[in-house]
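1. Starting from these lines, generate the structure:
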Amino acid sequence: MEILIKASQFILSLSLLIVLHELGHFIPAKLFKTRVEKFYLFFDYKFSIFKKKIGDTVYGIGWIPLGGYVKISGMIDESMDTEQMALPPQPWEFRSKPAWQRLIIMLGGVFVNFVLGIFIYIMLMWGYGERYLPNENVKDGVWVQDSLAMSLGIKNGDKILTVDGLKIKKFSSLTLEFINGNNYQIERDGVVLDKEIPEDFISQLMDRGKDAGAILHPRYPFAIAGISEGSPNKDSNLKAKDIVTAINGNPIKYFDEVQNQLDKYKNQDISITVKRGKETEEIAVKVTEDGKLGVGILQLPFTDLEKLGYYTLADKEYTFAEAIPAGWNKSWKTLTDYIKQLKKIFNPSTGAYKGLGGFISIGSIFPDEFSAESFWNITAFLSIMLGFMNLLPIPALDGGHVVFTLWEMITGRKPGDKFLEYAQVIGFVLLIALLLFANGNDVFRLFK
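-> Alright, predicted model coming up:
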């Protein structure tokens, strides 16, 4: 059922983005009286699931869910309609239109993607606001339990100050900032230290497995989830949701401080102090020979930690006017982060290519249960990503056509139809190779 929910959200989001992207080409083409022969969601090789002709345009749904397209008369595109191109140009054809009109038609899809992403982020800011843990509010530093974080030279209690010289706004963005960054700065015992992020950090991150989670965590109190059956403290007065505040009189605030204390009392009877609601209580317990109490650990939600005084969350609400710059800033941050990651993918030594994923990876970022906020957040991200990817100067993409059109506008010389045909084939082969590699990565990770 979870897979079905994820897949449904993915298909809905992808369909929306494809239709609106192609509409971005369709509308200016119609405005400039250019004939659009087909408007398709998904590809229709050999047959269509649905099609209907209205005017000069056939609207339909294909059976291959790898995108969509508009077929514009007189244009070298994925249809490779060389027969049409061999005929004399007609007034309604793309190739007969002025270069500036062709440029607008080709940029229309990308324009819609960027505008859609910005619009969604603005509406999300207005409708939901933001609630997060500011990095500056993690005043006692981080909890390090991941071997990759340890290899970076980070210790319990370190405060992460900056990555590439920029202050971190949200604690939850730390892993992403390390992915995109090259160096970072920490504060340890009042001393500021500068450290480098290894070039192969992304490769190491990917080798941990997709379910490994964040590399750094805020420090949590020692909250008890329950007593295990084999625990020597099964019959003690410990209860679920008790928060341990001292061990044998030694105060503790965070869970990462517990083991050092328990190791001092292996196989001994001691007392611990717990906070239960507004009361505190001393409880006699037994420490096992390996320094354990035999209890489960409860990870309290941030809302509870805020009530207990451990952290102060930022809770921002925006008027519509305030949501506009906030949505714009989030869109810009999303785009620049994506560009940084793409640069690292093209540097083999980073190992970032291991993280390149296809449809399974994209589908997996949707939640197991439908959430309107999550759905639209992911859709906004995908819209901006799709817009940028289509701007890449690859002949089979919008960006390739834009480059050729700009060349014509600057030099006054239009590339020949044969050149455009060959360029389209080369670009298409590159895209298929990239598609196979990305989806091959997905399959490899599934079996791994």
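
2. rest of the way, CA atoms for contacts and neighbours
-> Will do.

3. Confirm residue 427 sits in a helix?
-> Yes - using DSSP: H, G, I helix; E, B strand; the rest coil, the assignment for residue 427 is a helix.

4. My guess is it contacts residue 396. True?
-> Yes - here residue 427 reaches residue 396: they are 4.7 Å apart, a contact under CA atoms under 8 Å.

5. Settle it for me: which of the two has more neighbours?
-> More crowded of residue 427 and residue 396, by other CA atoms under 10 Å: residue 396, with 24 against 19.

6. any idea how far residue 23 is from the more buried one?
-> 18 Å (CA to CA, to the nearest Å).

7. ok so residue 270 is a strand residue?
-> Yes - counting by three-state DSSP, residue 270 is found in a strand.

8. Neighbours of it, how many?
-> Quick note: residue 270 (other CA under 10 Å) scores 16 neighbours.

9. gap between residue 201 and residue 188?
-> To residue 188, residue 201 is 22 Å away according to CA to CA.

10. If you count surrounding residues, which of those two has more?
-> Ranked by neighbour count (other CA under 10 Å), residue 201 and residue 188 place residue 201 first, with 21 against 16.

11. hang on, residue 135 packs against residue 169?
-> Yes - using CA under 8 Å, residue 135 and residue 169 qualify as a contacting pair, with a distance of 5.7 Å.

12. of these two, who's got more company?
-> Using other CA under 10 Å, the more surrounded residue of residue 135 and residue 169 is residue 135, with 23 against 16.

13. tell me the contacts of the closest residue to the more buried one other than its chain neighbours?
-> Excluding the flanking residues, the one nearest residue 135 by CA to CA, 6 or more residues apart in numbering is residue 171, at 4.4 Å. Contacts for residue 171 (CA atoms under 8 Å, 6 or more residues apart in numbering) come out as 132-135, 138.

14. Another sequence for comparison is provided below:
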Amino acid sequence: MEILIKASQFILSLSLLIVLHELGHFIPAKLFKTKVEKFYLFFDYKFSIFKKKIGDTVYGIGWIPLGGYVKIAGMIDESMDKEQMALPPKPWEFRSKPAWQRLIIMLGGVFVNFVLGIFIYIMLMWSHGDNYLPNENVKDGVWVRDSLAMNIGIQTGDKILTVDGQKIRKFYGLTLEFINGNNFQIERNGQIIDKEIPTNFISQLMDRGKDAGPILYPRYPFVIGKISEDSPNINSDLKPKDILIAINDNAVKYYDEAEAILLNHKGQKITATVLRNKKTEKIDLQITDEGKIGVFSTTIPDKDLERLGYYELANLEYSFAEAIPAGWNKSWKTLTDYIKQLKKIFNPSTGAYKGLGGFISIGSIFPDEFSAESFWNITAFLSIMLGFMNLLPIPALDGGHVVFTLWEMITGKKPGDRFLEYAQVVGFILLITLLLFANGNDIFRLFK
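-> Predicted coordinates:
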């Protein structure tokens, strides 16, 4: 059922983005009286799931969910319609239109993607605001539970100040900042320390596995989740959701503090003070020879941590006017973060290519349960990502056509049809290679 929910959200989001992207080409083409022969969601090699001709255009749904397209008369595209291109140009064809009109038609899809992403982020800011744990409010430093964080020189209690000289706004964005960054600065016991992020940081991150979680956590209290069946304290008065706040009357605030004290009392009996329903209880406990009390710890929501005085959360609300710059800023950060990641993918020493994923990876970012806020957040991100990818100067993508059109406008010389045909084939081969590699990565990770 979880897979079905994820897949349904992915298909819905992808379909919406494809249709609107192609509308971005379709509408200016129609405005400039250019004939559009086909408008398709997904590809229709050999046959279509659905098709209907209205006017000059056949509207349909293909069976290969790898994208979509509009077939514009007189344009060298993925259809490779050489017979049409061999005939004399017609007034309604793409190749007969002025270069500036062709440029607008080709940029239409990318324009829609960027505008859609910005619009969604603006509406999310207006309707849901921005709720997060500010990094500056993690006043007692981070909790290091991961060997990768240790390997790059971070210790429990360190405060992460900056990455690449920029202050960190959201604590839970730290992993992404480390992915995109090159160096960071911490405060440890009042001392400021500069450290380098290893070149192969992303490779190490990928090797941990997709379920490893973030590399850094805020420091949490010791919350009882469940008592183990073989615990020496199975018959004690400990209960789930109890919060350990003192050991032998020595106050403890965080799990790591409690863990250190327990290790110093191996095999001994202690008196633990727990917080339960706003009241304190004292319970006698036996510590094992390994320094454990035989329980599974758990976490509690950030709102409960705020209520208990651990962290102060930011809960920002925006009027519609305020949501416009907030949504724009989020869109810009999304785009710049994505560009930084792409740069690292093209540097083999980073190992970032291991993280390149296809449809399985994209589908997996949707939640197991439908949430409108999460769905639209992911759709906005994918829209901006799709817009940027299509803008890359690769033949067969919108960006490739834009480059050739700009060359014509600057030099006054139009590239020949034969050259455009060859460029389209090369671009298509590049895209298929990238598609196979990305989805091959997905399959490899599944088996791994």
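
15. Scan the contacts of residue 171 of the first structure and report the most crowded one.
-> residue 135 (23 neighbours).

16. so what corresponds to that residue in the second structure?
-> Residue 135 of the first structure maps onto residue 135 in the second structure, with residues paired by TM-score structural alignment.

17. do you know how far its match is from residue 344 of the second structure?
-> 25 Å.

18. same deal with residue 268 of the second structure?
-> 52 Å.

19. Could you count how many residues lie near residue 373 of the second structure?
-> A count of neighbours around residue 373 of the second structure, defined by other CA under 10 Å, yields 12.

20. likewise residue 447 of the first structure?
-> Here the number of neighbours of residue 447 of the first structure (other CA under 10 Å) works out to 6.

21. Report the two of the contacts of residue 171 of the first structure separated the most.
-> Largest separation among the contacts of residue 171 of the first structure by CA to CA: 132 and 138, giving 11.7 Å.

22. Please identify which helix or strand holds residue 285 of the first structure.
-> Assigned by DSSP states H and E, residue 285 of the first structure falls within strand 279-286.

23. Name the residues of that strand that are buried.
-> By 16 or more other CA atoms under 10 Å, the buried positions in strand 279-286 of the first structure come out as 282, 285-286.

24. dump the residue contacts of the closest residue to residue 57 of the second structure other than its chain neighbours.
-> Leaving aside its sequence neighbours, residue 57 of the second structure sits nearest to residue 37 (CA to CA, 6+ apart; 4.6 Å). Going by CA under 8 Å, 6+ apart, residue 37 of the second structure touches 56-58, 70-73.

25. how far apart are the helix or strand containing residue 37 of the second structure and its match in the first structure?
-> For residue 37 of the second structure, the host element (DSSP H and E) is strand 36-54. With both structures laid over each other, strand 36-54 of the second structure and its partner residues in the first structure are 0.5 Å apart on average (mean CA distance after the TM-score superposition for the first structure).

26. Any buried residues in that strand, and which?
-> Of all the residues in strand 36-54 of the second structure, those buried under the rule 16+ other CA under 10 Å are 36, 38-44, 51.

27. Go ahead and confirm residue 10 of the first structure touches residue 366.
-> Yes - in this structure, residue 10 of the first structure is within contact of residue 366 by CA under 8 Å, at 7.0 Å.

28. three-state assignment of the nearest residue to residue 165 of the first structure once chain neighbours are set aside?
-> Distances taken as CA to CA, 6+ apart put residue 184 closest to residue 165 of the first structure, at 7.1 Å, once the chain neighbours are dropped. Following three-state DSSP, residue 184 of the first structure is assigned to strand.

29. Would you mind finding the match for residue 184 of the first structure in the second structure?
-> So, by TM-score structural alignment, residue 184 of the first structure is matched to residue 184.

30. Next, count neighbours for that match.
-> A total of 20 residues lie near residue 184 of the second structure under the criterion other CA under 10 Å.

31. Next, the contact list for it, please.
-> The contact partners of residue 184 of the second structure, by CA under 8 Å, 6+ apart, come to 160-165, 194-197.

32. Now do the residue lying closest to residue 231 of the first structure once chain neighbours are set aside against residue 268 of the first structure, distance only.
-> In this structure, residue 231 of the first structure finds its nearest non-sequential neighbour in residue 294, 4.5 Å apart by CA to CA, 6+ apart. For residue 294 of the first structure, the distance to residue 268 of the first structure (CA to CA) stands at 14 Å.

33. so where do the helices sit in the stretch 101-250 of the first structure?
-> Remark: helices assigned in the stretch 101-250 of the first structure by DSSP state H, counting those that start in this stretch are 147-151, 174-180, 201-207.

34. what's next to the first one, contact-wise?
-> Okay, so that is helix 147-151 of the first structure. In contact with helix 147-151 of the first structure (CA under 8 Å, 6+ apart) are residues 144, 204-205, 215-216.

35. So for that helix, what gets flagged as buried?
-> Buried, per 16+ other CA under 10 Å, within helix 147-151 of the first structure: 148-149.

36. distance between it and the chain's centre?
-> Here the centre of helix 147-151 of the first structure is set off from its chain's centre by 22 Å, with CA atoms, centre = their mean, to the nearest Å.
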